[in-house]
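# Here is my input; please provide its structure:
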Amino acid sequence: MPLVIHLLGLAVFAMGTSEFMLSGLGPGIAADLNVSIPAAGALTSAFAVGMIIGAPLMAILSLRWSRRRALLAFLGVFLLVHVIGALTTSFGVLLATRIAGAFANAGFLAVALVTAVSLVDENAKGRATSALLGGVTIACVVGVPGGALLGQLWGWRAAFWAVALVTVPALVAITRSVPSSAPGGAQAPNARRELRALRSPRLLLTLLLGALVNGATFCSFTYLAPLLTEVTGLGRAWIPALLALFGLGSFVGVTVAGRIADVRPRPLLVTGSLLLLAGWPVFALVAGSPVPATILVFVQGALSFAVGSTLIARALYAATEAPTLAGGYATAAFNVGGALGPWLGGLPLTAGLGYRSPLWVSALLVALAVLVAGTARALTPHRRPLPQPARSAQNSLS
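As a prediction, the model looks like this:
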């Protein structure tokens, strides 16, 4: 992979830390700003809603910008709103900064995905996507538990300051390393033409599946900290380590999927989805036992990100008529799940059904994804598969 993709991953690391770190900061935010834990969980949903709206909107806005200009503008706004979030004493202002930060994150990721896949062979989009999203998984391994630890030591605001500081070297790296050429190559970008790509049933199906799988991930991950403390019985000191374990699993999942997604996507998606479907209810049943619960934190992280990243790659393959907005579509769909997941998980919590209940909701969402995919497959048995790269081409990139 070109070095510039890994530099883009540095910025994605900062953004991933911001997006996921509330899973470990929710109780502290709720206590400090005098709101309920489900209300603090709504900050994650608000961020995801901003990503949904912002991804295509910001991608369209940046069509006439150079890639470097777009990436720097989005990252600069992202840094600013985290400074404001760290200083505010108002839950409403914090909520507004999460939405604004999500817009910036969405625009950045949409442009970064297109930039990354444009720098590799046409049949290596899965590997490029995996390399870029590696920043998200490293955020889960290092950034999120680090943010949780900062929250425990110095309060949740320290985590916001840390995200702002990590963004600074990413700005410098992008300035020096990202090409300034305008997106779209020789053909001028056309928003109306690219929006028509949404008429493709294959693209819409892939986006829907990505939303459902990611919804399941966010549904449980958002409430992982109280689950492990209240149900599993682990002390708060264990939470950063277990969040890191989830992140390590997600890193393994993305890395393995990146090696397979371009050559054997269907077996990966089928097997991974069925294992994921089995894992959530098992997690709910054994959540009271520390050892199996700890194992499933890792396993579900790996499966969730392996399936989720592969679906993003398939969306990029399917959006051939939208070369500049493809990243926006993938980002928006991924975050539809990110918005619905915490909200759906919060419903049974509000009803008093306990912290195991989001795990059951996650199982239902994955079951729905499997049902939708199976029905679509049965209704279109003779559809032509997406173009697959030759194995020799894949091996040449190793």
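
# Going by C-alpha atoms from here, please, whenever you check contacts or count neighbours.
OK.

# mind listing the helices for the stretch 201-350 of the chain?
Under the criterion DSSP state H, counting those that start in this stretch, helices of the stretch 201-350 of the chain are mapped to 201-221, 224-226, 239-260, 265-286, 290-318, 326-350.

# Next one: the nearest residue to Ala191 once chain neighbours are set aside from Met51, what distance?
Residue nearest to Ala191 in three dimensions, not counting chain neighbours: Ile60, with 6.4 Å by C-alpha to C-alpha, 6 or more residues apart in numbering. Distance, Ile60 to Met51, by C-alpha to C-alpha, to the nearest Å: 14 Å.

# So these two - more neighbours on which side?
Just comparing Ile60 and Met51: by other C-alpha atoms under 10 Å the higher neighbour count belongs to Met51, 34 against 22.

# what's the helix or strand for the more buried one?
Element membership for Met51 (DSSP states H and E) is helix 37-61.

# I have a second one here; can you model it like the first so I can compare?
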Amino acid sequence: MPLAVYILGISVFALGTSEFMLSGLLPPIAEDMGVSIPRAGLLISAFAIGMVVGAPLLAVATLRLPRRATLITLITVFGLGQVAGALAPTYEVLFASRVMSALACAGFWAVGAAVAMAMVPVSSRARAMAVMLGGLSIANVLGVPAGAFLGDHLGWRSAFWAVGAASALALVGVVTRIPRIPLPEEKPQLRRELGVYRNRQLWLTVAVIALAGGGVFCAFSYFAPLITDTAGLSDGWVPAVLALFGIGALAGTAIGGRFADAHLFGVMAGGVTAATVLLGAVALFAEVPALVVGLSFLLGMASFCSAPALNARMFNVAGAAPTLAGATTTAAFNLGNTTGPWLGGTVIDAGFGFASTAWAGAAMSVVALALIPVSLRLHRREAEMSPGSRDLVVAKAAVRPEPAAEAC
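Take a look at the predicted model:
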């Protein structure tokens, strides 16, 4: 695996920490800003909305720009967004800083994924994405719990300052280690790249990614109040439980990346199925502290096990447009990260309690699971009807003996 892919994974650590750290900071942010916890949860959706909108827009805007310079610019803007969040005097300013950071994060993900895919053979795509997603998993293992710890001891703003510092280190890595990647001799044609959106398999993959991710983050976004208010654990347990989720995510990413290239649909279905069952278990046993702690690890493992396969699947169905494939994957994941926290906040506001977020998440995951066999069936049908397959059928028919000859 090229060193540059690992540098991209390290950069994703800073991005992922910012994206998910609010799961452990919602109570202090809500108190400081004078808003409810569900409204503070909209800050998570704000980041996700910025990712959904920003990924395709920035992918198109930077289609013909040098990859390395684009990555440098985006990680710089992202870092400035963290500084703006740390200094935000009001909820509205904090909301705007989250959108700003998300736009830069989305562009970095889209361009970075395209760079990673360009540097490895097709047979290693899932493993390359596992390296990048490993940065996201480490963010859940270290960054998110560290953010919760800082928020508990030094105030939630200190977590934003810490991510700003991590962004500065990522910038150094990109500047010094990402090679200059020449643009293709034939300039990318926007119309041709946009043509991938006519592929129904792409939209099925978008739906699976959004529903599977949304199901998990419908519950995960409200883990902090679920741990303290429903399970009855002290605030000091929040970083530990979030860390367990992250450790599980790291293990799941490694397992999924190891097997996804050879068993793409099996890994997709297995990961989503396990996540669905575990979300139901979280809802059922939310008042049992020991089970909530253990289930957080298993849920992280299951939810991230399918991530390399989902990423690789998107690049397979949109191979003619690698930049837009990365952008579409990012948008799809964050479409789930938008709808999941929103749905979770809705059921909390309706009076169903924090445990109900896991039931709502399980419902989203069930729909994602139902779409995977549909995608597999279409994939097999398209493979049978591909030009190579038709040529093979014709060739076999051409050499097949006539019935009379067979009788002789």
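
# quick one on the thing from earlier: average offset between the very next helix or strand once past the helix holding Met51 of the first structure and the second structure?
Once the chain leaves helix 37-61 of the first structure, the next helix or strand it forms, by DSSP H and E, is helix 67-87. Following the fit onto the second structure, the mean deviation recorded for helix 67-87 of the first structure is 0.7 Å by mean C-alpha distance after the TM-score superposition for the first structure.

# now swap in stretch 295-315 of the first structure and tell me
Stretch 295-315 of the first structure sits 1.1 Å off on average (mean C-alpha distance after the TM-score superposition for the first structure).

# and that stretch, how far from the chain's centre?
Relative to its chain's centre, stretch 295-315 of the first structure lies at 10 Å (C-alpha atoms, centre = their mean, to the nearest Å).

# and that stretch, which residues are buried?
For stretch 295-315 of the first structure, burial by neighbour count (16 or more other C-alpha atoms under 10 Å) applies to 296-315.

# Same question for stretch 345-364 of the second structure.
345, 347-348, 353-364.

# swap in stretch 252-271 of the first structure?
Buried-residue list, stretch 252-271 of the first structure, by 16+ other C-alpha under 10 Å: 252-263, 265, 268-269.

# And for stretch 192-207 of the first structure?
The neighbour-count check on stretch 192-207 of the first structure (16+ other C-alpha under 10 Å) flags 194-195, 197-198, 202-207 as buried.

# Please tabulate those in TSV and include distance to Thr331 of the first structure as additional columns.
Below are these laid out as TSV (distance: C-alpha to C-alpha, whole Å):
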residue	distance to Thr331 of the first structure
Glu194	15
Leu195	15
Ala197	15
Leu198	14
Arg202	17
Leu203	13
Leu204	13
Leu205	15
Thr206	12
Leu207	9
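
# Spell out which helix or strand contains the nearest residue to Arg64 of the first structure once chain neighbours are set aside, please.
Leaving aside its sequence neighbours, Arg64 of the first structure sits nearest to Ala182 (C-alpha to C-alpha, 6+ apart; 7.1 Å). Assigned by DSSP H and E, Ala182 of the first structure belongs to neither a helix nor a strand.

# was I right about Ala182 of the first structure contacting Arg67?
Yes. With contact defined as C-alpha atoms under 8 Å, Ala182 of the first structure reaches Arg67; the gap is 5.9 Å.

# Comparing the two, which residue is more hemmed in?
The neighbour count for Ala182 of the first structure versus Arg67, taken as other C-alpha under 10 Å, is higher for Arg67 (24 against 18).

# Distance check, that one against Ala170 of the first structure.
Taking C-alpha to C-alpha as the measure, Arg67 of the first structure falls 15 Å from Ala170 of the first structure.

# ok, Leu376 of the second structure - how many residues close by?
By other C-alpha under 10 Å, 15 other residues sit near Leu376 of the second structure.

# Please apply the same query to Thr320 of the first structure.
Neighbours of Thr320 of the first structure (other C-alpha under 10 Å): 14.

# now the one 5 residues further on
Counted with other C-alpha under 10 Å, the burial measure for Leu325 of the first structure works out to 32 neighbours.

# again with the one 5 residues further on
When counting by other C-alpha under 10 Å, one arrives at 28 neighbours for Ala330 of the first structure.

# Without its sequence neighbours, what residue ends up closest to Arg390 of the second structure?
Nearest non-adjacent residue to Arg390 of the second structure, counting by C-alpha to C-alpha, 6+ apart: Glu384, 7.3 Å away.

# now swap in Ala216 of the first structure and tell me
In space, and not counting its chain neighbours, Ala216 of the first structure is closest to Ser362: 4.0 Å by C-alpha to C-alpha, 6+ apart.

# from what I can see the one you found touches Ala211, true?
No. Assessed by C-alpha under 8 Å, Ser362 of the first structure is found out of contact with Ala211, at 12.0 Å.

# Which residue, neighbours along the chain excluded, lies closest to Pro240 of the first structure?
Of all residues not flanking Pro240 of the first structure in the chain, Pro145 sits nearest, at 4.0 Å (C-alpha to C-alpha, 6+ apart).
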